[in-house]
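**Student:** pasting the structure only:
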């Protein structure tokens, strides 16, 4: 058995737009339900969703029946957590709150085995098909995709240095925390926040990397795509559920 290729990583490096959906509901059932909806990638949220590693593994297993590539957002830039998420089968991770090139290098090192990193060795884990993938360890760097999240004014000031780190495949701008960092909490559509995001994207592209974003406003999402976002999440599962439920209830109340 050979290790599968990472189509999401290849698409990013080829500059092909990847449309995603944020999965905040920690459920294998809902993950499976949306995995065949036509999105290029799904974000399994381990930072703000009430998910632990077994929950994320169950979602990875459920998504295997679909067509979307799973991306796991780990709760923090912690090599222990990253190791566990990789061992249960994640090939693409998003690391939140990366503030410097040094922190970006630490994130990459957590995904690499020595001598290129610090990832601990385990052979009989889900990632290796329990030891059946003969080429897992020779191709792990080739297929591993590392995305880092910049989400403060301070991080954006250093975005060229972060984007230049070897092994960083994409730089995701977090609009929510960025708005808070700018003194505009929860105002992700504020003109100053939008301008900061677009400026960050231009600088990421100029540094030779690939920007990403989450925008659940279709107009704003298309604007960011036009500005250069290569991986763009255009919705959040729990918000889709809430809006649909509220609309249905409102129709019958009226």
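**Tutor:** That came through fine. These figures come from a predicted structure and were not determined experimentally.

**Student:** from here on, just use CA atoms for contacts and neighbour counts.
**Tutor:** Noted.

**Student:** mind jotting down where the strands sit in this protein?
**Tutor:** Under the criterion DSSP state E, strands of the chain are mapped to 18-23, 41-45, 69-73, 92-95, 145-150, 170-173, 211-214, 231-236.

**Student:** CSV please, covering the ones you listed and showing mean neighbour count.
**Tutor:** CSV is the format used below for the strands of the chain (neighbours: other Cα atoms under 10 Å):
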stretch, mean neighbour count
strand 18-23, 23
strand 41-45, 24
strand 69-73, 26
strand 92-95, 25
strand 145-150, 26
strand 170-173, 28
strand 211-214, 26
strand 231-236, 22
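
**Student:** residue 197 is nearest to which of those?
**Tutor:** Nearest to residue 197, of all the strands of the chain, is strand 170-173, at 6.9 Å by Cα to Cα.

**Student:** run the chain-centre distance for the closest one.
**Tutor:** A distance of 8 Å separates the centroid of the chain from that of strand 170-173, by Cα atoms, centre = their mean, to the nearest Å.

**Student:** now do stretch 171-183
**Tutor:** Relative to its parent chain, stretch 171-183 has a centroid offset of 15 Å by Cα atoms, centre = their mean.

**Student:** now stretch 235-243
**Tutor:** Using Cα atoms, centre = their mean, the mean C-alpha position of stretch 235-243 is found 18 Å from that of the whole chain.

**Student:** one more: stretch 22-42?
**Tutor:** 13 Å.

**Student:** same check, this time on stretch 87-103
**Tutor:** Chain-centre distance of stretch 87-103: 8 Å, with Cα atoms, centre = their mean.

**Student:** and for stretch 217-227?
**Tutor:** Between the centre of stretch 217-227 and the centre of its chain there are 18 Å (Cα atoms, centre = their mean).

**Student:** TSV for the strands of the chain, including distance to residue 131?
**Tutor:** Output for these, formatted as TSV (distance: least, Cα to Cα, whole Å):
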stretch	distance to residue 131
strand 18-23	29
strand 41-45	25
strand 69-73	21
strand 92-95	20
strand 145-150	21
strand 170-173	29
strand 211-214	34
strand 231-236	32
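
**Student:** ok, the residue nearest to residue 179 when sequence neighbours are not counted - how many residues close by?
**Tutor:** Nearest residue to residue 179 in three dimensions, chain neighbours excluded: residue 185, at 5.1 Å (Cα to Cα, 6 or more residues apart in numbering). Residues within reach of residue 185, counting by other Cα atoms under 10 Å, total 14.

**Student:** how about residue 5?
**Tutor:** Residue 5 has 14 neighbours, counted by other Cα under 10 Å.

**Student:** OK, contacts around it?
**Tutor:** The contact partners of residue 5, taken as Cα atoms under 8 Å, 6 or more residues apart in numbering, are residue 143.

**Student:** let's see 6 Å
**Tutor:** Neighbouring residues of residue 5 by Cα atoms under 6 Å, 6 or more residues apart in numbering: there are none.

**Student:** measure the residue most central in space within the chain to residue 204 for me?
**Tutor:** Centroid check for the chain by Cα atoms, centre = their mean gives residue 94 as the closest residue, at 3.9 Å. Separation of residue 94 from residue 204 (Cα to Cα, to the nearest Å): 16 Å.

**Student:** alongside the first one, take a look at this:
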């Protein structure tokens, strides 16, 4: 008797079912051990970062396999909106993609097309050979992938993207994620995510997402800022990372147990 599998629900569906902000953290180390530790933490979601971390396709797939044993939703950030890269990430089993540097509605439309099989898009057909369809053990994967098994999150992180936020939010993407660090840099405020102009731009994007009726998330490692966004009704948020948590915790050990050690306070990000 053939063995059939059902895929987990997408991040978009999980957001729809939640009555509070979904709280998550970055996975940047590439370590499957770290991924498994964080997967069992009780957090709602984990972001595997393929943009700034030294992760191969194999490393990402291994982390997805490890995380699958736990009740947490993985999202994977691709390094760019390139259609070939998106195809590879989808085929290795990433259902929820966060695409960086989406500046226009045309950018958003292109990444949506890259995640959809024809005639809705240009995704190459190779699911029978890949983890995406669990090697053809998911019934009618080709017929249901476009509508059921993939969610696309556009990352707004530039002044241009803020100006185009209403159009991006109505382009057909499933959700919006705000990147305050790159946004601050693009506005001339490098390293100043809490600058009033940056905060105003962030709220412009949040309003655009609300008006379009799609979820909006943000990165906020400062606990006070994170709490403000959660209390303000943000839909999903990242509040830490595996690498920064280890860095700050190991520094705290040194400061506690090595006489005379006085390390400067560092941002968690």
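**Tutor:** Looks like it came in fine. The shown structure was predicted, so the numbers you read here are calculated from the model rather than taken from an experiment.

**Student:** what's the closest of the strands of structure 1 to residue 102 of structure 1?
**Tutor:** Comparison of the strands of structure 1 against residue 102 of structure 1 by Cα to Cα identifies strand 145-150 as nearest, at 11.9 Å.

**Student:** list the contacts for the aligned partner of residue 47 of structure 2 in structure 1?
**Tutor:** Taking TM-score structural alignment, residue 47 of structure 2 has residue 43 as its aligned residue in structure 1. Counting by Cα under 6 Å, 6+ apart, residue 43 of structure 1 makes contact with 22-23, 71-72.

**Student:** aligned to residue 192 of structure 1, what sits in structure 2?
**Tutor:** In structure 2, the residue paired with residue 192 of structure 1 is residue 197, using TM-score structural alignment.

**Student:** what about its match, neighbour count?
**Tutor:** Using other Cα under 10 Å, residue 197 of structure 2 is surrounded by 15 other residues.

**Student:** now swap in residue 171 of structure 2 and tell me
**Tutor:** 18.

**Student:** nearest residue to it in space, please, no chain neighbours.
**Tutor:** Using Cα to Cα, 6+ apart and skipping the chain neighbours, the partner closest in space to residue 171 of structure 2 is residue 105 (5.8 Å).

**Student:** who are the contact partners of that neighbour?
**Tutor:** By Cα under 6 Å, 6+ apart, the contact set of residue 105 of structure 2 is 167-168, 171.

**Student:** repeat that for residue 81 of structure 2.
**Tutor:** Contact partners of residue 81 of structure 2, counting by Cα under 6 Å, 6+ apart, are residue 111.

**Student:** my read: the residue nearest to residue 179 of structure 1 touches residue 177, true?
**Tutor:** No - using Cα atoms under 6 Å, residue 185 of structure 1 is not in contact with residue 177, being 7.6 Å away.

**Student:** circling back to that earlier point, so which of the contacts of residue 105 of structure 2 are in helices?
**Tutor:** If you go by DSSP state H, the contacts of residue 105 of structure 2 have 167-168 in helices.

**Student:** ok, the contacts of residue 105 of structure 2 in structure 1, which still hold?
**Tutor:** Shared contacts between this structure and structure 1 among the contacts of residue 105 of structure 2 (both residues aligned by TM-score structural alignment, their matches' Cα atoms under 6 Å) comprise 167-168.

**Student:** which one of the contacts of residue 105 of structure 2 sits closest to residue 53 of structure 2?
**Tutor:** residue 168 (26.3 Å).

**Student:** corresponding residue for residue 204 of structure 1 in structure 2?
**Tutor:** So residue 204 of structure 1 corresponds to residue 209, using TM-score structural alignment.

**Student:** that match: what's it in contact with?
**Tutor:** Counting by Cα under 6 Å, 6+ apart, residue 209 of structure 2 touches residue 169.

**Student:** any idea how far it lies from residue 164 of structure 2?
**Tutor:** Per Cα to Cα, residue 209 of structure 2 is found 12 Å from residue 164 of structure 2.

**Student:** need the overlap of contacts for those two.
**Tutor:** Common contacts of residue 209 of structure 2 and residue 164 (Cα under 6 Å, 6+ apart): none found.

**Student:** residue 234 of structure 2 -> structure 1?
**Tutor:** When structure 1 is aligned by TM-score structural alignment, the residue opposite residue 234 of structure 2 is residue 229.

**Student:** where do the helices sit along the stretch 1-150 of structure 1?
**Tutor:** 7-14, 28-34, 53-63, 79-87, 101-109, 136-143 (DSSP state H, counting those that start in this stretch).

**Student:** the stretch 151-254 of structure 1: helices as residue ranges?
**Tutor:** In the stretch 151-254 of structure 1, the helices defined using DSSP H, counting those that start in this stretch lie at 153-157, 159-163, 175-181, 191-206, 218-227, 237-253.

**Student:** quick check: which of those is buried the most?
**Tutor:** Greatest average neighbour count among these goes to helix 159-163 (a mean of 23), per mean count of other Cα atoms under 10 Å.

**Student:** now that one, how far from the centre of its chain.
**Tutor:** Relative to the centre of its chain, helix 159-163 of structure 1 is centred 17 Å away, using Cα atoms, centre = their mean.

**Student:** check the mean deviation of it from structure 2.
**Tutor:** Following the fit onto structure 2, the mean deviation recorded for helix 159-163 of structure 1 is 0.4 Å by mean Cα distance after the TM-score superposition for structure 1.

**Student:** just give me the neighbour total for residue 49 of structure 1.
**Tutor:** Using other Cα under 10 Å, the number of residues around residue 49 of structure 1 comes to 14.

**Student:** correction: the previous question concerned residue 107 of structure 2.
**Tutor:** Neighbour count for residue 107 of structure 2, taken as other Cα under 10 Å: 16.

**Student:** so what corresponds to it in structure 1?
**Tutor:** Aligning on TM-score structural alignment places residue 107 of structure 2 opposite residue 103 in structure 1.

**Student:** what's the answer for residue 25 of structure 2, then?
**Tutor:** Residue 25 of structure 2 maps onto residue 21 in structure 1, with residues paired by TM-score structural alignment.

**Student:** wait, isn't that match in contact with residue 235?
**Tutor:** Yes - taking Cα under 6 Å as the definition, residue 21 of structure 1 is a contact partner of residue 235 at 5.2 Å.

**Student:** so residue 237 of structure 2 sits right up against residue 216, yeah?
**Tutor:** No - using Cα under 6 Å as the test, residue 237 of structure 2 is too far from residue 216 to be in contact (8.8 Å).

**Student:** which residue packs closest to the match of residue 107 of structure 2, ignoring adjacent ones?
**Tutor:** Among residues not flanking residue 103 of structure 1 along the chain, residue 77 sits closest, at 7.8 Å (Cα to Cα, 6+ apart).
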